[in-house]
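Visitor: With the sequence up front, the predicted model follows.
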Amino acid sequence: MTDTVVGAAGARAHPGTAAQAPTPDVPGEVAGPELVQLLTPEGERVHHPRYDLETTPEELRSLYRDLVLVRRVDVEATALQRQGELGIWASLLGQEAAQVGSGRALLARDHAFPTYREHGVAWTRGVDPLQLLGLFRGVNHGGWDPAEHGFHLYTIVIGAQTLHATGYAMGMQRDGAEAATIAYFGDGASSQGDVNEAFTFASVTSAPVVFFCQNNHWAISEPLERQTRIPLYQRALGFGFPGVRVDGNDVLACLAVTRDALRTAREGGGPTLVEAYTYRMGAHTTSDDPTRYRIASEVEQWKLKDPLERLKAHLVRGGWADQAFLDDLDREAEALAVRLREGCRALPDPPPTAMFDHVYAEPHPLLAEERAGMVDYLASFEDAPEGAAR
C-alpha cells in the first residue's frame, strides 16, 4: 500500500484513523475525526477524502431493499421464536447497515466467516433465510453449502471463526488465489484469546483477511467500557496492521471501507481491522432481557441513528424513491414473511440417527457401532407391548 502513514510501533495505519488520539466511547454518541461516515443520521450525503463512493439511484434502491428485507427476516424470526417455532434467535436489529454494506463489498470468490448473528451477510451471499431458521429450529446444522455461497456455517464458539478465516486466508495466499476472507465478530469477542491469536497469525503472514468487528456496545450485559480502554480499531496497531472505525449505521460507509480493506487484502497488503460503530437495538438473543442492564434513553438515542431511516431519507430527498417503490417493497417484505412463516413450520424433523451422518467424511467403526446401538434402542420402543414400562 502506498497511501499509508506510520502509527504506533511503526505499524501501518490508514490516514486519519489509527494514528488519531483515542476518543471516549459515550453511549449514543459518535464523535471524532476518526469516524468514517458518508451518510449522516438525517440522510445527508457527505464525503470522505479516502473512502468515498459513487453510487447510482438503482444501487441505492437495491441497498435499501436489502436493509428492509433483512430487517423483516429478523422481525419474523423473532416472532417465530416467541411462538415456539424456534429454539432461540439472535437478532441483528440495528446492525443491518454494517452487515449489508460489508456483505455487498465481497466478490464471489471471497469467503465470509460469520458468528451467529450475520443474517444480513447471509442474505447478500444468496443464502435462503429459511435455511437460517432451520438451524435455530434445530432441524439441521446449517442447511447451506459454504463453498457455493462463500459463506461459512454459523459459529457459536465466541471468536473461533477469526482463526478459521485467517487459516483459510493463509491457504488461499499459498494457492495464489486473488481472493480474501472476512471474519465477523463483536466487541465482546475481541476480548477472546482466539481473536488475538488470529490477529497475530494474520499480521506475521500478511494474510488476506479483513477482521470486521461489529461494535454494538454490549457483550450480552457487559458494556463496552468493560472490554477496552481505547477504541477497538486502535488495537490493530499493536499487531502491526491498520485499523479503521466506520459508522456502522451507514450502509454506504460500511460498503466503501470494507471494499477498500478487501482490495488491500487481495493485492497482498495484509489484514485490516474494521470497527463498525453500531448498536444492538434489541436483545442479545431471545433468551435475554436487556432492560435489566441498560437504560431506555440509551436505546432511544440510537433509534435516531436507524440505518434504514437514514437511507430512506436520502432516497426520498434525492427523488430516487417514490411512494410506489416503497409500497412495492412493503408488499415484497410481507410476501417474504409469509414464506418464512409457512416454510419454517413445514421444515421436517430429522430422524434421530441423522446425528451420525456428517461426523466423519469416511465410515468409522466406532461411529457405526454407536449408530447401531441407537437404532436398536429406538426399535425397542416399537417392540414393547402397549402400556409396558420403558
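Guide: That came through fine. Bear in mind that the values here come from a model prediction, so they are computed numbers and not experimental data. Residues are numbered from 1 along each chain as shown.
Visitor: alpha carbons only for contacts and neighbour counts from here, please
Guide: Fine.
Visitor: quick one: contacts for Gly186?
Guide: Residues in contact with Gly186 (CA atoms under 8 Å, 6 or more residues apart in numbering) are Cys213, Gln214, Asn215, Asn216, Ala219.
Visitor: do you know how far it is from Pro223?
Guide: Using CA to CA, to the nearest Å, Gly186 is found at 12 Å from Pro223.
Visitor: His149 too?
Guide: 34 Å.
Visitor: Okay, helices next: where are they in the chain?
Guide: Ranges of helices in the chain, per DSSP state H, are 57-82, 96-105, 119-124, 129-137, 146-149, 160-175, 193-205, 235-239, 251-266, 296-303, 307-318, 323-346, 365-383.
Visitor: tell me which strands and helices the last one is in contact with?
Guide: Helix 365-383 sits against no helix or strand, with contacts defined as 3 or more CA pairs under 8 Å, 6 or more residues apart in numbering; DSSP states H and E.
Visitor: and that helix, which residues are buried?
Guide: Buried positions in helix 365-383, judged by neighbour count with 16 or more other CA atoms under 10 Å: Arg371.
Visitor: got it, and the first one?
Guide: In terms of neighbour count (16+ other CA under 10 Å), helix 57-82 has its buried residues at 60-61, 63-74, 76-81.
Visitor: so how far is Phe199 from the residue nearest to Leu69 when sequence neighbours are not counted?
Guide: In space, and not counting its chain neighbours, Leu69 is closest to Ala333: 5.6 Å by CA to CA, 6 or more residues apart in numbering. Distance, Ala333 to Phe199, using CA to CA: 39 Å.
Visitor: Which one's more surrounded, the two?
Guide: Phe199 (26 against 19; other CA atoms under 10 Å).
Visitor: Could you measure from the residue lying closest to the more buried one once chain neighbours are set aside over to Glu148?
Guide: Distances taken as CA to CA, 6+ apart place Phe239 nearest to Phe199, at 6.5 Å, with adjacent residues excluded. To Glu148, Phe239 is 33 Å away according to CA to CA.
Visitor: before we go on, here's another structure to hold up against the first:
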Amino acid sequence: MEENTIKVGDFIIVQRQGYTKLHKLKAHGTLSIGSFNVEMDNVVGEKYSDTFQMKNCPANKRLFTLEKVDEVPSAKSVTIEKSGVDNRNITDDGQSQNLTTEQIDKLKSEELNSNNIVEKLITNSKTFNSKTEYSQEKYIKKKEKKYFEYVQIRHPTIRLLATMFYRQDPAKTLGIRIDDLSQIITYSNIQSQGTHLLYDSGTSGLVPAALLNQIGRDTTAHLIHIHPGNECQKSALVAMKFPQEQLDRCVNVNLYSVLRCFYQNKDSFSDEPVSKKMKIDEEAGPKKAGWQKDNERACRLLETGVDSLIITAKEHPVTIVDELVKFLNGGRYLVVFSLSREPLQELYNHLKEKLDFIYIRIVNNFMRNYQVLPERTHPEVNMTTGGYILTAFKLVS
C-alpha cells in the first residue's frame, strides 16, 4: 500500500487531458501547468491515479490549489444556435472577442470552471455564429482544453515516460518511440536471468530503465550500463523509483574506463566469488573510489560473457560494436538502434564480412496514429517514421 501512496520526494506524472509532465514532489512546492501555477501540497498522502480539481487560492489570486474529487463531471454541452456556411468573411484581427485579457483572468480567479468560461467566451464572440459547424467544434474543444481544471496524479511507467519524452523533445531520447522501445526489448530477449550489456549515449535513462524494468525485481539478472561520459543520464531511472536491490544489479560505467580496466587487469579476474574477492581487496589496501569498484564489478561480469548486447548511440556504431561484441556469448542477439539508416547499412556490410554472424536484418517500424471521427478519419498529420533497428544472431564458436 505504501508504494501507492504519494510522498514528498517522489517523482510523479501530472496529467491534464493529453498533457503530461514529470515533477519531483517537494514540501510546499509549486508546479506550472500551462498558464496555471499550482500548489502541490494537497496531493501528499493521497493515492496514485487520484483526480484533483484546481481551485483558486484565496490568499493569492495567481496561485491555485488542488482539491481531491471522486470523478470528473462530464463536460456540459454548449448549445450552438446557428452556424455559418464558410469562413471566408472572417478575419483574424484580434477584435472578435469582446472580453479583454484582464476580464478573462478575472473569470479564472473568481471561479475556475472551464464550462462557464467557454460559454462566456462564445457569448462575447462576434464571429462565433459565423463560423462553420466544424470550426465551432474546434473552437470549443480548444478553449475547453486551455481552461480544463482537472489533473490526475499518475505513477511513472515506462510507457508514460517514453510518450512524454518523445512529445516534449524526441532528441532527448535519440528519437526512440514506444514502438521502437518495445522492439528493442523483444529482439534482445531480455530475461530475468543472465547478464545484459547496454551502450547508451543519450536517452535520458529511458532505455536502461526499460531494460531494468523488464529484468524485474528479486531476480538474478544484471545490467551493465555503459555510457560515454563521466556520469550516465538517468532521469527515467530515478523517476521509476526501483527498489535498491534492483538498482544494485545495474552497473553504470564509462566505456573507455571499463575497457581499460578489463584489458589491464584481465589476468587478475578469476572464478573466485565476487563478494569474497571484494572483501579481501578492501582489507588489503586503501578503499577504492566508487567508479573503480563499479569498473571491477563490470569486468567480472564481462569475463563470463553477456546474454544480449544493445546499442543506442549517437555515434557511428561500427567501432562500438567491434569493441563490445566480443563479450557477447554465442547463440545471442546483437541489437543496434539508430535514427538514420545509413550508419546501420555500413554496420550491416561490416557484419556480413564476419563469419560469426548470421540473420542480419535492418527493420523500420512505422507506427501511425489515426484520428477517428465521423467523416473525418485520417492519419495524424505530424508523424515521423521512427528509427531503424539492426539485429544480428551470433553463432556459437
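Guide: Structure's in. What do you need? Bear in mind the structure is a predicted one, so any value in this text is a computation, not a measurement.
Visitor: TM between them?
Guide: In this superposition the chains share a TM-score of 0.30, using TM-score structural alignment, normalised by the length of structure 1; 169 aligned residues with a CA RMSD of 5.8 Å.
Visitor: Would you mark the buried spots in the lengthiest strand in structure 2?
Guide: With secondary structure taken from DSSP state E, structure 2 has its longest strand at strand 60-69. For strand 60-69 of structure 2, burial by neighbour count (16+ other CA under 10 Å) applies to Leu63, Phe64, Thr65, Leu66, Lys68.
Visitor: coming back round to it: ok now do the residue nearest to Leu69 of structure 1, which residues does it touch?
Guide: Contacts of Ala333 of structure 1 by CA under 8 Å, 6+ apart are Val68, Leu69, Arg72.
Visitor: The closest residue to the last one other than its chain neighbours and Val75 of structure 1, how far apart?
Guide: By that I understand Arg72 of structure 1. Excluding its sequence neighbours, the residue lying closest to Arg72 of structure 1 (CA to CA, 6+ apart) is Ala333, at 6.3 Å. Applying CA to CA, the value for Ala333 of structure 1 to Val75 of structure 1 is 11 Å.
Visitor: Would you check that Gln214 of structure 1 makes contact with Phe185?
Guide: Yes - in this structure, Gln214 of structure 1 is within contact of Phe185 by CA atoms under 8 Å, at 6.2 Å.
Visitor: who has more neighbours, those two?
Guide: A direct count of neighbours by other CA under 10 Å for Gln214 of structure 1 and Phe185 places Phe185 higher, at 27 against 24.
Visitor: my guess is that one meets Val210, correct?
Guide: No - in this structure, Phe185 of structure 1 is not within contact of Val210 by CA under 8 Å, at 11.1 Å.
Visitor: Pull out the buried positions in stretch 331-347 of structure 1.
Guide: Neighbour count says stretch 331-347 of structure 1 has Ala333, Glu334, Leu336, Ala337, Leu340, Arg341, Cys344 buried, by 16+ other CA under 10 Å.
Visitor: Take these and write them to a markdown table, including distance to Leu35 of structure 1.
Guide: Output for these, formatted as a markdown table (distance: CA to CA, whole Å):
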| residue | distance to Leu35 of structure 1 |
| --- | --- |
| Ala333 | 32 |
| Glu334 | 35 |
| Leu336 | 35 |
| Ala337 | 35 |
| Leu340 | 37 |
| Arg341 | 39 |
| Cys344 | 40 |
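Visitor: Name the nearest of these relative to Val6 of structure 1.
Guide: Ala333 (47.1 Å; CA to CA).
Visitor: Following the helix or strand hosting Leu198 of structure 2 in sequence, what is the next regular element?
Guide: Using DSSP states H and E, Leu198 of structure 2 maps to strand 195-200. Using DSSP H and E, the helix or strand that follows strand 195-200 of structure 2 in sequence is helix 206-215.
Visitor: what packs against that next one?
Guide: By 3+ CA pairs under 8 Å, 6+ apart, helix 206-215 of structure 2 packs against helix 158-168, helix 178-188, strand 195-200, strand 222-227, helix 235-240.
Visitor: what angle do it and helix 178-188 make?
Guide: Per axes from the mean of the first three to the mean of the last three CA atoms, to 10 degrees, the angle that helix 206-215 of structure 2 makes with helix 178-188 is 50 degrees.
Visitor: Helix 206-215 of structure 2: which residues count as buried?
Guide: Those would be Leu206, Val207, Pro208, Ala209, Ala210, Leu211, Leu212, Asn213, Ile215, for helix 206-215 of structure 2 by 16+ other CA under 10 Å.
Visitor: which of the residues you listed lies closest to Arg167 of structure 2?
Guide: Minimum distance to Arg167 of structure 2 across the buried residues of helix 206-215 of structure 2 is 13.9 Å, recorded for Leu206 (CA to CA).
Visitor: Apart from its chain neighbours, what residue comes closest to that closest one?
Guide: For Leu206 of structure 2, the closest residue by CA to CA, 6+ apart turns out to be Ala236, at 5.2 Å.
Visitor: Touching, Val118 of structure 2 and Lys142? I think so.
Guide: No - using CA under 8 Å, Val118 of structure 2 makes no contact with Lys142, being 9.6 Å away.
Visitor: With neighbour numbers in mind, choose between the two.
Guide: Set Val118 of structure 2 next to Lys142 and count neighbours by other CA under 10 Å: Val118 wins out with 20 against 13.
Visitor: quick one, what contacts the more buried one?
Guide: Ile140, Lys143, Glu144.
Visitor: Please report how far the second one lies from Leu211 of structure 2.
Guide: Summarising the geometry, the distance separating Lys143 of structure 2 from Leu211 of structure 2, computed by CA to CA, is 40 Å.
Visitor: With the last one instead?
Guide: Here the criterion is CA to CA. By it, Glu144 of structure 2 lies 39 Å from Leu211 of structure 2.
Visitor: cool, and Val14 of structure 2?
Guide: 24 Å.
Visitor: same check, this time on Ile104 of structure 2
Guide: Taken as CA to CA, the span from Ile104 of structure 2 to Leu211 of structure 2 is 48 Å.
Visitor: May I see the buried residues of stretch 100-107 of structure 1?
Guide: Neighbour counts over stretch 100-107 of structure 1 (16+ other CA under 10 Å) mark Val100, Gly101, Ser102, Gly103, Arg104, Ala105, Leu106 as buried.
Visitor: ok, the fifth one touching Thr124?
Guide: Read it as Arg104 of structure 1. Yes - applying CA under 8 Å, one finds Arg104 of structure 1 in contact with Thr124, separated by 6.1 Å.
Visitor: one step back: possible to save the contacts of Ala333 of structure 1 as a markdown table with distance to Arg263 of structure 1?
Guide: As requested, the contacts of Ala333 of structure 1 are arranged in a markdown table below (distance: CA to CA, whole Å):
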| residue | distance to Arg263 of structure 1 |
| --- | --- |
| Val68 | 28 |
| Leu69 | 28 |
| Arg72 | 31 |
